[in-house]
Each structure stands twice: as structure tokens, then as C-alpha cells.
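> Fold the following for me, if possible:
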Amino acid sequence: MEALTQRLGGRLGRHMDVLLAFAVVGIISIILLPVPPGVLDFLLVINISLSVTVLLLTLFTKDVLEFSAFPTLLLLLTLFRLGLNLSSTKLILGQGDAGQVIQAFAGFVTGDSYIVGAVVFVIIIIIQLVVITSGATRVAEVGARFTLDAMPGNQMAIDADLNAGMIQEEEARKRRLNLQREADFYGAMDGSSKFVKGDAMAGIIITLINLVGGVAIFVGQKGLPFGEAIDRFGRLTIGDGLVSQVPAVLVSVAAGILVTRSASIDGLGDDLGRQLFSKSKVLLVAAAVLFAFGLVPAFPTLPFFIMAGLSALTGWQLMKSDDGTAAALASEAAAASQTPSQPAMDTQVTAKQKDLLAIEIGYGLLPLVDTTTEGGDLLERILMVRRQCAAEMGFVVAPIRIRDNLMLHSSAYQILLRGSVIAEGEIYPNRFMVMDPGNGTFMVDGIETVEPTFGIKALWIEASEKTSAELHGYTVVDPTTVMVTHLKETVMTHADELIGRQEVQKLLEEVREQYSVVIDELIPAVMTLGEVQKVLQSLLREGVAINDLGTVLETLADYGSMTKDTEVLTEYVRHGQSRAIVGKWLASDGKLHVITLSQRLEDLIHSHIQKSLQGSFPALAPEVSNQLIGDLQAQLELGSLSADQVVILTSPRIRAALKNLISGSLPKVPVLSLGEIHHRVELVAVGMVDQHDY
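Below is the predicted model:
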């Protein structure tokens, strides 16, 4: 039976849009087509059932977003009630009968006098219009206004939590969506409440039409005595009005409950029970007051005494519970204070860990973080930098915390890695940076500076000079772009320091579904997680992306059992990714322009290679090393005149050692080995360094 129910529910869920379309068309049909009394009875029961269900749903709803479809549902239920009103009116005026449901309401409520029923009907209309609908409309209006006003601040709070690492990007996206949905909900409720008010007014008009029109038709055309006509149509009119307005009141109450409650962890019943009966003193005082009322001679004694007894009993039970809780807390505190190995002060001391990545800014740069001001998009731009770095490097950079530092100059900023400054710069929020792609001469006035990322001469100009600078062909960028470009370059340069064991473990979990076999074979039987991390760090240190993690793991699984030397394993991995590595350094003509070393010089370097904890280094004399680096730099400068990309090409045996040697002086110069060059790559030699005086 349960399986059948789930199957039926799943099918209904898949076709709910079709069922909704048929339901709307059906509502329009009952407005236009005649409805027999039996069918009308069934539709009226459906209307009452839906109204009760909606009311109960609002009572068990914990958040307004759980019932975000309520405004649209309110419109459909209002349209449904109006269609039923019109159908019952046609039956009342045409046949003098409207089915058993309306007759039952008329007989049960009016009793022997339809005047009593009319009074009850009017009171229900007043309650719905003046109290419930009017209040719910006002609450929805204020809620929509405050939600929209608070949205920028809430979005800033979400961005701050994201950059602080308190939440992940998926959670931030979910919170932003909920903010938008909540604003849309209150805005829709503000308008949909007008449907209920219009429905009540239409109910009054239809009721008057039924009474006056029915009496006139049956007295004037069918010769029914006036007194009998008044009695019959008075009852039918009141019954029809009550059948329509009782469900309307239920839905109005549901709307009021939904817009007047705030989001909470528990349902409305749990909240009321916990908050209404939480204070024992309040209940005991209430019991005394009720008991005093019971002693007044004019008041009924028994009801007041019963309520006073219930309040006193409840308050006494709460007091016992509070005393037990307080005693338990006191005993725990005493036990803690008597424990010699755990001093009381230790419970208030927490470790303060440094952020992996952080940006400290002067107070003059705070407008760049404020999303309510023009140009305050630094948080969003930093998120874009993290996305770009993830796409280019192959792993997600940890969230970057932004904080102000009053010790800095107002326009200065610093980029910190584990609390240490690794880059810094100065920008002017109200100016633009101008760079000349030519000879570095400027035809505009400004503050001289150096672009922090690439070290190019630049100027900070006023915003009014921007158009003139662009007409001169200068590159003009805003201050936020200067900072985030510097940030991205810094992150890419220190990528190897940003990937730890935790990040490696997360990467492996992300690709486990695709490479579960190789991961299980590799870790921990062949290599440890730390050894895999060191290989990935070595790749990132030379700008090799690790977004093809499958190939990396396959290579390590093949050669990890043969050697534990991280440097050697890195060379094997580089060979496996040779196409991607070499393709990155091809010049614009599609060829690889290289500077080579003579055979004698390679033999010299190879004969002096020594191993250390930091890798292989050629133990050459200082003057020899300086001469080698100077010659390489000179050849690179000559080669850059003929090609936009130039690399150093060596034999595999010295590639890692030579890269380690020049990394301090030429950190961005790539060093490739012959084993990494595919046979289809066309090489162009633009220079050679020989041994000569070494």
C-alpha cells in the first residue's frame, strides 16, 4: 500500500502542471456552464477541504519560503469561490434550490430565524474585512518594504561570510536566492491580499442579488406568496453566503498566520508552547488573579476556580523543572571547579589561527567593499578571481578574508599569506590608473606610480581626465581592477603554498567517482597523501595546472612503487602532461622558440648536481652561477625580439636542477626538457649558451 501511494504521488508530482491547467480551465467552465445541484455540493465540499488544508499547512510551516506558492494559491481559491458563488446564484434564481450543502448551512446556522443567520453572515464579513484581511495586508506591505530595504545589507553579510570562509559558495548562492524569494513572497502577498478583500465585497453583492432577485422572480413570475418567498430565499441566501465566506475566512486566517510569523527552527505550535508557558512566575500570578475574580459575587465561581487551578498546577510544574535544571547546572559547575587538571580559565581560551589568505586595506579603501556605493564590487571581484584561479590551476583557493588596518596608509593594501605580507600596493579609489603600452611617456597629468603586478610605469589620473587618456591610446583601468589583478597574479605565484593535505583530500574526493580504482591503488599502498601533495606543489610551483588530476594519479601509480623521490616523480608527471605544458609556451606563430645549452655546459651542470631537502641544485662556484644566469638573461632578451614566447630547453637530466638554480633571478622563465617535446612540435632555436670561461 505504501509503495502504491509513493508511486501515485510521484506520478501526480510529474504531471502537476497539467493537472493545474485542467483545474484552472475547470474553474472558468463552472462560471460559464450550468452546474447541477449534486455537482455543486461536491465542488463546495472540495472548496471547504482545500481551505482547511491551507490553514493547517500554515500552522505547520516553519518558514514562509516553505509555502512560497501561497499568493498564487490564494488567487486560484478566490477565483474558485467566485465561480461557485455564480453557479449557486444561477440555481437559486432559476430553481429556488442550491443543493444539500447550502441547505444544511442555512438550517444549522439560522435555525428558526434567517435574521440570526443574516447577523452572523454580516459579522463574519466584518471580521474578515476589518480585522483579518486588513491586518494581513498591512503586515505584508511592511514586510515587503523592510525585506527590500534590508536586502543590500543581507547580501553584504552573505559576501562577508563567504570571504571569511564561514560558508561555502553553494550556501551563499542558496542564501541569496532565499533573500530574493522572500522579497518576492511579501510583495506578492501585499497584492494578493486585495483578492480576499474583493472576494468579500463580491460576496455581499451576490448575497443581496440572491435575496432581492429570488423574491422578485418567484413572487412576480411564479406567484409564490411574499412571506414564503422571503423565508425561502432568506435561508438560501444566508446559506450560500456562509458556504462561501467560511472557507474565505479560513484562507484569510491562513494568510495572516503566514505573514505575521517569523522563521524559526520549530513549528508555530512548538514556538507558542515554549514561549507562552515558559515563565512559572507568570502562571502563578495569573492563577492568583483568576482566583480573585472567582471570589467576586457577580462572576461565575466554578469556571474561574478551574482556570486558576490549571494555571497554578502548570506554574508549579514549571517551577520544579526550573529548580531541577538550576541544580544540575550548579552541580556541573561545582564539579568543574573541583577538577584539578582543568583550571576554570582554560574553558575561555581558544586558539587564534591565522588566515591562509587575507587582504588588509587602509580606511580610505573601505568604499570598495561597501556594495551600496558605486564601485563597491571588491567582494564580487575577489570571488571572480577565485573562480578564475580554480579554472586555471585546477583547485579551489581558500576564501580570502578582507579586513581594515588602521596602521596602513589610507590608500594602501597588503596581501597576506598565513599572516605574512607577500605583496602590497597603493590605489586611489576616486582615480584611474593609466599605463602606456608604448615608450612610457604620458600626455596627461597625474600622480606617478608603478603598476604593482607587472612593474610598468603608470599614472593615477582624475576621473575627468579618463576620456582624454583613452583618446591618447593609453590603457585606463579602475582601482579595483588594479587590486584584483595584483591579487590574482600573487595567488598564481604562490599557488604551491595554498594547496595542503586538506585541499588534496578534497580534490581526491571530487574525482573519486571517476578515478576510484587508481586512487584506491595509489593511496596509501603506493604513496601517502603527503607525498602526492608534494608532487602537486612541485607542479604548481612551475605554473603547471593540476586540472588533469586523472593523468597525474595514473602516472604516480605507475612509478610510485619504483621511487619515492618527489622530484623524479614530478618529472614523470610532467612527461605525462607534456602536450599541455608545451602548448602553453608556443609562440603566436605556433612554434616553440628555445634557448639551449651546449653539451659541455650541460655536462658541467650535471657533474655538480647535489640533492637537498629543497630539491636538486648544481653546486657551482658563485661566479660561475652568476655568469650562467647573466648569459641566459641576455639570450632571453635577444630571443624576445623575434618571438613573444621564449623558453629554455635542456636535457631531462638537468632540467629540475637548472630551474631551481635560476628560480631566484628568473622565476617566470620556463625550463622544459627534450623529453617533454612532442614530435609534432616545431622547434626554433633563437640562442645558445656555451661553456667558454666556466
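
> Please count neighbours and contacts with C-alpha atoms only from this point.
Noted.

> Quick check: which helices or strands does the helix or strand containing A327 pack against?
Assigned by DSSP states H and E, A327 falls within helix 301-338. Identification of packing neighbours for helix 301-338 by 3 or more C-alpha pairs under 8 Å, 6 or more residues apart in numbering; DSSP states H and E yields helix 280-295.

> chain center to the helix it packs on, what's the gap?
Distance, stretch centre to chain centre, for helix 280-295: 50 Å (C-alpha atoms, centre = their mean, to the nearest Å).

> buried ones in it?
280, 283-284, 286-288, 290-291, 293-294 (16 or more other C-alpha atoms under 10 Å).

> packing partners for that helix?
Against helix 280-295 (3+ C-alpha pairs under 8 Å, 6+ apart) you get helix 301-338.

> roughly how far is the helix it packs on from the heart of the chain?
43 Å.

> Just want the angle from that helix to helix 280-295.
160 degrees (axes from the mean of the first three to the mean of the last three C-alpha atoms, to 10 degrees).

> Helix 301-338: which residues count as buried?
Neighbour-count burial for helix 301-338 [16+ other C-alpha under 10 Å]: 301, 304-305, 307-309, 311-316, 318-319.

> ok, the residues you listed vs P367, which is closest?
L318 (52.4 Å; C-alpha to C-alpha).

> so where do the strands sit in the stretch 351-500 of the chain?
357-361, 400-404, 412-417, 420-426, 431-435, 447-450, 457-462, 475-477 (DSSP state E, counting those that start in this stretch).

> right, so of the ones you listed, which gets closest to D520?
Once the strands of the stretch 351-500 of the chain are compared by C-alpha to C-alpha, strand 357-361 is nearest, at 32.0 Å.

> Now show me the structure for the sequence below, then we'll compare the two:
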Amino acid sequence: MKPSRLSQLAVPIGVVSIVVMLVVPMPATLLDILIAGNMTGAVLVVLTSMYVKRPLEFSSFPSLLLIATLLRLALNISATRLVLTDGFAGNVINAFGHFVIGGSLVIGLVIFAILLVIQFVVITNGAGRVAEVGARFTLDAMPGKQMAIDADLNAGLIDEQTARTRRAEIASEADFYGAMDGATRFVKGDAIAAILITFINLIGGFAIGVLEHGIPVSEALSKYSLLSIGDGLVSQIPALLLSVSTGLIVTRSSDSDDMGTVVSRQLGNNRKALQIAGAGALGLCLVPGLPKLPFLLVGGALLFMASKRKAAEAVEAAEAETAATGAQAAPAQSDEDALRAELAVDPLELVLSPDLVSLVSGAGADLLDRVKLLRRSLATELGVVMPPVRTRDNVSLPQSTYAININGVEVARGLAPAGTALAIGDGIDGLPGREAREPVFGVDGKWIPVEMRGQAELLGATVVDRSSLIITHLSEAVRQHASRLLGREDVAAATKALKRTHPVVVEDLTPALLSLGEIQRVLHALLDESVSIRDLVRIFEALSVAAKGGTDPDRLVEAARAALAPALVAGQATAGTLDVLTIEPRLQQTLLESVRPSEGGAQLVIEPGLAELLMSGIAEQFTTHSAQGSKPVLVCAAQIRMPLRRLLRLSLPGMAVLSYPELAASSVSVNALGVIDDVRNLVP
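The predicted structure is shown next:
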């Protein structure tokens, strides 16, 4: 049989055998073997408890404790059966009884009682209390630990696999301490059972010996007391060892090394403590009547350890001085590295005026925590991992002002006066405060004192705190400039991650057909139109097909959009309905005839007056229907979609432009809002 198979069967067979022992009589020789194995196993458990670095490395301990307790009780029952039937329970129990009692029943009972007190009153109660408190604290700390893992994951400090591993460790830790809290009850119950079994053996054996076998009272008392005490000792010594193991496991507070190494290092590292303890031991030699030799040996040993520690400290100081000298020997390199670090441009910065620093430090500061949550939200929405946001103050900023920089260039700025909140909506005219405009949606509002928040909400206004306002502004800035935050390294990392799950898709595309730079250019174009690149599998598959016919950027972008068409259209729809603006056919034909290729992609080469009228007509329709609560989308022929989008990008950046094939690939309902049909004015 294979060792792995044997190890799987060992525990179930052992448990069944223990149950059998509770019923079936056992010969004295086999009982001796099992008692010896029980004692050796208890020693092994104690040593294992001392050498593990973390309690979870011995996660089977609670179950093992239950099995060991059941084995001891089974051995007690088997020994009791032999004591009461044969008056002999094996050589091990007989030897323990003779050795401890020493010819005196009183001595045996006293020693046995002391062992029970040590186990039941001291070790078992202490271990049970520590296990109970440990289980309670572990469960109370679980939410905080889970939040810390989520924060590290959102900040990009760990990956998803590491987060899952840490969560599993936290769950296992809680299960372990909860199990230990229950397992200590087994140890306490075992100690009580040992007392009862010993007295049952003593009284029952004495009664059987005198009444059934006719043994004289003194002989029966001597014989059965010897066997009862011996049986109690061979069961209580392993029980005591397991109780100690329980205490060692639940009191471990360090996972850096095993217990022996940690204790010796912590006790032997303090030279002054060793010197004082050694001098105190030698001072006790001066007390009249005390023996000199024991204290001389102990004190001398401690002073010797202190001298060895002094030499070790001298060596450590010399090594530290050498390291410091080496660090000073190359200041130019360190200065150069520091200068280069200062010259590096952070991808994303949040710059605060000095009076806004309290948002990121101090009591109640939650801005950085919200930034971490924002990273995860944007990664899910756009498919781009937002770089860590560097937060710093700038005294040159006006008071209550914050600025958002991307690659060292300011892209947005706003106000967040201290002690205020932004109230938006009707009914705020009567509230005190300063008029303001919400920076993302451009709605009118008012900065009101924080104390007036409840009153503003009663009036029907929406109240936004300063941290929420900054986070909303930051998220919108990242959405608008997502392509600037997607660097070549980010594309390489995303491609590498995709290769682990879809190797064929990646190998078919790069580097054979497209370079990383060309892929990055396509992804930038998609992000510029607020298209999520989260589904890289579909994008890479579409690019693999399209790139075989050429590497024209516009053509590759349209191929990627075609693959994502259902998601694109669904993202623009509201409740399954898409609000559509179309272009009159003759006007559309005029635009088709004006498409010309250029270095920056296809462009609409039309007269300035025509272009102005076209943009104003689309803007008028877009503004009118948006004010009515619709979300208009312009739909046109595929050949002019990209050039038309470039034309409208500056005047209507928030308007989506779809092609007819993209619309046909979706199953949403279409609500036709209007037609751009002012052909009489547009066509010369």
C-alpha cells in the first residue's frame, strides 16, 4: 500500500480501534504497549508545539487533542476492567504505582492530587481562558483584517491571488482559535474524569478484593491503591503534557521562529538584565545559612553569558560602523539616484492647498481610503488600472483649492472650503453660504456650513461632502484622460496577464502581426471614446483578424469596436432603449464624399461654413434632447464614424458616435429622437 494511502487510513482505523477498546477486553501486554505509545505521543505533541512558528502550522491540534483524550479514556476503561477482574493491569501501571507510592498510600494519593491540581487548576484553566480570549479577539479582528486586504488590493500592492490566500488564512485562523476554545473543554473534562476513574478503581477494587476474593483488608487496600494510583499516573502524565501543549499553542504571539529560538534570543539579548540577575544570585551567597555553591554556579553562569553578549555587541557595532562608512564612501551615486527620483514625473497627482491637508491626515480623514476604492471601481469600468495617486500640498495654490495633475500637467482644478459641504438642488436659496458650481456636471450649488447639512437635506437638496466632491472630480478626470494613463508598461503587463489565461490569442497577435506600440495606439483610441478595454480577449481576437489586411490605425480601431459592439451599444442605452439621432441620407452622402486620408487618420474635408453648420445643428439637437432627460447618440455610416467623431470631439466631447453595423449587432430597442437634415442650408 502506498504511504499516502496508508496515512489516509491511519486516523480512521485508529478512531475505530479506540471505540472497540471501550467495549472489548484487552490483554495486559497490549495495554502496556498502548500506554507507552500514548506517553510517547504526548511528548511528541509537546515538542511539535514548541517548534512550530505559527499556530496554524499545527492546525490539526484541536482534532488531535480530542482523539488523544478519547484514547486516554479508553485506556482508563481497559485498565479499570483489568484491575477489577484480574487485580493486575500490566507491568507499566504496576511499576508506576510502586515507584510513586514508595510503600505509602498517603504519598501516592498526595502526589496524584498535586498532579491533578497542576493540570486542572493551573494549566487547563489558564489555557482555556487564553483560548477563549484568543477566539473572541480573532473573530473581532476579522472585519478589520479583511478591509486591510481589500485596501491593499485596491491600491495595487497585492494581486488577486495573494488577496485570496490572505483571506483564506484569516478564515483558517478564526476556525482554528474557535476550535481551540472548544478543545480546551475536552482537557478540563478529562481531568475531572481522571479523578472519578481513580476513586472508582480504588473503592471498587477494594470492595471486590474484600467481598468477592476474600483478601484481607490491609492487603486489598495496598494492592488496589497501588494499581489505582499507577493507572491514574500513566493517564495523567500524558494529559498534563497535552495541557501544556494547549497552553503553548494558544499563547504563541510570534511567528518569526520556533519557541526555543525566540525565548533564548529575547532572554539572552539584554546584557544589563543578565548582569543584574547574576550579581543578585552572587549576593544571596552572603545571606547566613544559605548554601553557597548553587548560587555561585547560577550567578557565575549568568555573568558569563553577559560577558559573551558584550563581545557580540562589540562585533555588531563594528559591523554597523563599517556599513555606515561604506554608505558614505559612495555619496555621489546615492545623490544621483535621489536626484533622478525627484525628476521622475508622477502619472497622477492630487495637489492640495495647505488648508486641505486635513482631508488626508488626521482624525476622520478618509480621502486616501476613497482613492483606493476608486482604483478598483475604475479598473472594473474602464479596464485600466489607475496608477497610485501621489498626494502632496502646494503653498502656491489659493486657499481651499485642489488640482489634479496627469503626467505633470494640470487637467482639473476645484474648490473645497474647510468646514463646508456642497448643497445642490432646489430650495437652497435661503441657506447661508457661497454660490458655487459643481465641477463635474456643472450644476449650480452652494457651499453651506457642515452644521446646515440636515436642514438642506430636509429642503430636498443633495449635500456632497468635500472628500466625495474631490473623488468624483478625480474619477471624471481619469475617465477623460484614461488614454494618457495607459503606458507601454501597462500594455505589456496586461498582455502578459492575458497570455497566462489565453496564450493562443496573444501569440497569434503579437509580435507577429502588431507590436505593443501599435496595440497601445488602438487601446488609446478606444479609451478616448470612453470605450472600456476590459475585454482584451475580444479586442485581441478582432485585431488578429484585422491586422492581416494591414495596420491602418482607424481600421484596427473599427475592428475592435465591432467586436465590442453589443457592449458599446448597451453601455449607451437606458433601460434597454437607445436614444438615436441620425443624419439625413443626402447630407450623409456629402460627408462620405468628403472623407480624405491623412497622417492623423481619416478627416472630413469640407468647407468651414458647412462644418460650422453641421456642428451647430448636431449640438442644438444634442442639447435640446439632453435637457429633456434623454441620452442622445449619433448614428451614421461606418465610413464616416471616425472622421465625424474627430470633428465633434472638441465641441461635443460627451456625445457618443456609433455606426449602423454596431447598432445592428445589438438587440436594444431604438428610439429615434430626430434627424440632422438641414440639407438646404448645408449643401452649396
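
> Which one of the buried residues of helix 280-295 of the first structure is nearest to A327 of the first structure?
For the buried residues of helix 280-295 of the first structure, the nearest to A327 of the first structure is S280 (16.7 Å; C-alpha to C-alpha).

> So T48 of the second structure versus S264 of the second structure, what's the distance?
Distance, T48 of the second structure to S264 of the second structure, by C-alpha to C-alpha, to the nearest Å: 18 Å.

> The two - which one has more neighbours?
In this view T48 of the second structure and S264 are compared by other C-alpha atoms under 10 Å, and T48 has more residues nearby, 16 against 10.

> Now stretch 160-167 of the second structure on the first structure. Mean distance?
Per the superposition on the first structure, stretch 160-167 of the second structure and its aligned residues are separated by 4.9 Å on average (mean C-alpha distance after the TM-score superposition for the first structure).

> which parts of that stretch are buried?
Those would be 163, 167, for stretch 160-167 of the second structure by 16+ other C-alpha under 10 Å.

> which residues touch Q621 of the second structure?
Counting by C-alpha atoms under 8 Å, 6 or more residues apart in numbering, Q621 of the second structure touches G674.

> same thing with S616 of the first structure?
Contacts for S616 of the first structure (C-alpha under 8 Å, 6+ apart) come out as 567, 609-610, 656-657, 660.

> Assumed it was part of a helix.
No. S616 of the first structure: not assigned to a helix; according to DSSP: H, G, I helix; E, B strand; the rest coil it is strand.

> remind me, longest helix of the first structure?
What stands out as the longest helix in the first structure, according to DSSP state H, is helix 169-220.

> Run the chain-centre distance for that helix.
Worked out by C-alpha atoms, centre = their mean, helix 169-220 of the first structure lies 32 Å from the chain centre.

> what comes up buried for the helix or strand that comes right after it?
Proceeding C-terminally, helix 169-220 of the first structure gives way to helix 226-260 as the next helix or strand, assigned by DSSP H and E. For helix 226-260 of the first structure, burial by neighbour count (16+ other C-alpha under 10 Å) applies to 229-259.

> Which part of the second structure matches helix 226-260 of the first structure?
Aligned using TM-score structural alignment, helix 226-260 of the first structure spans residues 217-251 in the second structure.

> which residues of the stretch 501-650 of the second structure fall in helices?
Per DSSP state H, counting those that start in this stretch, the stretch 501-650 of the second structure carries helices over the ranges 503-509, 516-528, 536-546, 553-563, 565-572, 585-593, 608-627, 638-648.

> would you turn those into JSON lines with distance to E319 of the second structure?
JSON lines is the format used below for these (distance: least, C-alpha to C-alpha, whole Å):
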{"stretch": "helix 503-509", "distance to E319 of the second structure": "50"}
{"stretch": "helix 516-528", "distance to E319 of the second structure": "48"}
{"stretch": "helix 536-546", "distance to E319 of the second structure": "53"}
{"stretch": "helix 553-563", "distance to E319 of the second structure": "60"}
{"stretch": "helix 565-572", "distance to E319 of the second structure": "63"}
{"stretch": "helix 585-593", "distance to E319 of the second structure": "78"}
{"stretch": "helix 608-627", "distance to E319 of the second structure": "72"}
{"stretch": "helix 638-648", "distance to E319 of the second structure": "65"}
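
> L673 of the second structure: which of these is closest?
helix 608-627 (7.7 Å).

> and that closest one, which residues are buried?
611, 614, 618, 621-622, 625.

> And for stretch 27-47 of the first structure?
Using 16+ other C-alpha under 10 Å as the test for burial, stretch 27-47 of the first structure gives 27, 30-31, 35, 37, 40-41, 43-44, 47.

> Nearest to E489 of the first structure among those?
Once C-alpha to C-alpha is applied, the member of those that ends up nearest E489 of the first structure is I27, at 62.8 Å.
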